[in-house]
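In: Mind folding the following:
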Amino acid sequence: MAGNQKAKAKAEQAKGKAKEAVGRAVGNERMEAEGRMKGAEGDARQAKEKAKDTFKH
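Out: Prediction:
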């Protein structure tokens, strides 16, 4: 299960970076901000999984 959550975190980070880049390229500030937010969600999920791994061992 933890591997699945880690994969979701990486996917969210990638989607966020892509959306942010597209928003920047077309000059859409809202899309760029949504991309940053999605990336931050992925970062938070990844941090949570790392913390769980730390306490698991």
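
In: C-alpha from now on. contacts and neighbour counts both.
Out: Noted.

In: who does the longest helix seen in the chain touch, helix- and strand-wise?
Out: Scanning the chain for the longest helix, with DSSP state H as the assignment, gives helix 29-56. Helices and strands touching helix 29-56, by 3 or more C-alpha pairs under 8 Å, 6 or more residues apart in numbering; DSSP states H and E, are helix 2-26.

In: compare with the first, here's sequence two:
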Amino acid sequence: MAGGQKAKGKMEEATGKTKEAVGRTVGNERMMAEGQAKKSKGAARQAKEKTKDVFKH
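Out: Reported below is the predicted structural model:
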């Protein structure tokens, strides 16, 4: 299951980066902020899963 959560985190992070870039391109600050939030959420999910892996071994 951890692999699925890591993948979900990477997908959230990638989606967030894309949304942030589009928001910046079109000048939409709300979209930029939403992208940054999603990117941070994905990074946090990945960090949590990496921490779990460390304690498993």
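
In: TM-score of the superposed pair?
Out: In this superposition the chains share a TM-score of 0.98, using TM-score structural alignment, normalised by the length of structure 1; 57 aligned residues with a C-alpha RMSD of 0.3 Å.

In: one step back: quick one: average offset of the longest helix of structure 1 versus structure 2, please.
Out: Here the mean offset of helix 29-56 of structure 1 against structure 2 after fitting is 0.3 Å, by mean C-alpha distance after the TM-score superposition for structure 1.

In: got the buried residues for that helix?
Out: Neighbour-count burial for helix 29-56 of structure 1, counted by 16 or more other C-alpha atoms under 10 Å, picks out 31-43, 45-46, 49.

In: was I right about Ala33 of structure 1 contacting Glu20?
Out: Yes. With contact defined as C-alpha atoms under 8 Å, Ala33 of structure 1 reaches Glu20; the gap is 6.7 Å.

In: what is in contact with those two at once?
Out: The contact sets of Ala33 of structure 1 and Glu20 do not overlap (C-alpha atoms under 8 Å, 6 or more residues apart in numbering).

In: And stretch 19-34 of structure 1, end to end?
Out: Start-to-end span of stretch 19-34 of structure 1 (C-alpha to C-alpha, to the nearest Å) is 7 Å.
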